[in-house]
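1. Got a sequence here, can you build the structure:
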Amino acid sequence: MLGTLISSGLLLAGLLFFIAGSVGMLRFPDSYSRLHAVTKADSLGLGSVVAGLMFYCNWWQNLLMLLIWLLVLCSGTVSCQLLARFCKTKQEQA
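-> Purely as a prediction, here's the structure:
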């Protein structure tokens, strides 16, 4: 019972982070703010979803989810950095 409540809370927190990132991407004025909102909120949202799903999976499935989350964290930061540099060079050229 307690595990179900904790899992539901983590899944709900992940959903709220995903919604906040989507709203931030639509509402923030410049590309740097949008990139920050999407990268941070999606990383936290996926981490919360993975933590919430860990209550229902085997140890090898938990390990696989953690590895996928780490891959998404690394690729998200690298892609955000590359997009920010691309935006900066486009602004300097204009």
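2. contacts, neighbours, all on C-alpha from now
-> Will do.
3. Next up, the contacts around residue 20.
-> If you count contacts by CA atoms under 8 Å, 6 or more residues apart in numbering, residue 20 has them with 37, 41.
4. if we go to 7 Å?
-> Counting by CA atoms under 7 Å, 6 or more residues apart in numbering, residue 20 touches residue 41.
5. Could you also give me the structure for this next sequence, so I can compare it with the first?
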Amino acid sequence: MSPDALPLWLDITVSALVLAGAFIAFMGSFGLLRLKTYFERVHSPSIIATLACWCIMHATLIYFSAIDDLALHSLLIALFVAVTVPVTTIFLMRAALFRARRLGEPVPPSLSRTVRASPLDDAPS
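-> Next up is the predicted model:
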């Protein structure tokens, strides 16, 4: 099938997915401007990048599969983004948290219930 002869429903589906991905990416970028601290700002692009990537991936998968055979190259890109974005976000957050603690800056409270005040708290008395 040629790109000129795609059915209308397919054009609408692909266009809707691309627009949804673009809108989601825009909202993630807007979150970078709106949020104040690094610890708040890091969540917006990491979550949004993955979701926007999956919308664009579905659009390209549908479009190129309709033109030619099943096109799985976009699925590999989306899987790579889905794996690497959360991992790099965790590493960046930990590095920023470590740096802020070393500089004595205020940091978000720990969510762990097992945080000790000092290593001496576990020493036998």
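6. What's the separation between residue 15 of the second structure and residue 80 of the second structure?
-> From residue 15 of the second structure across to residue 80 of the second structure, the span is 23 Å (CA to CA, to the nearest Å).
7. what about the two, which has more around it?
-> Between residue 15 of the second structure and residue 80, residue 15 has the larger neighbour count (other CA atoms under 10 Å), namely 15 against 12.
8. so how far is residue 63 of the second structure from the more buried one?
-> For residue 15 of the second structure, the distance to residue 63 of the second structure - CA to CA - is 10 Å.
9. what ranges do the helices span in the first structure?
-> With DSSP state H, the ranges of helices along the first structure come out as 2-27, 31-53, 59-93.
10. Deepest in the core, which of these is it.
-> helix 31-53 (a mean of 20; mean count of other CA atoms under 10 Å).
11. now it: which residue numbers in the second structure?
-> Taking TM-score structural alignment as the measure, the second structure aligns residues 38-60 with helix 31-53 of the first structure.
12. before we move on, what about stretch 78-91 of the first structure?
-> Mapping stretch 78-91 of the first structure onto the second structure (TM-score structural alignment) gives residues 87-100.
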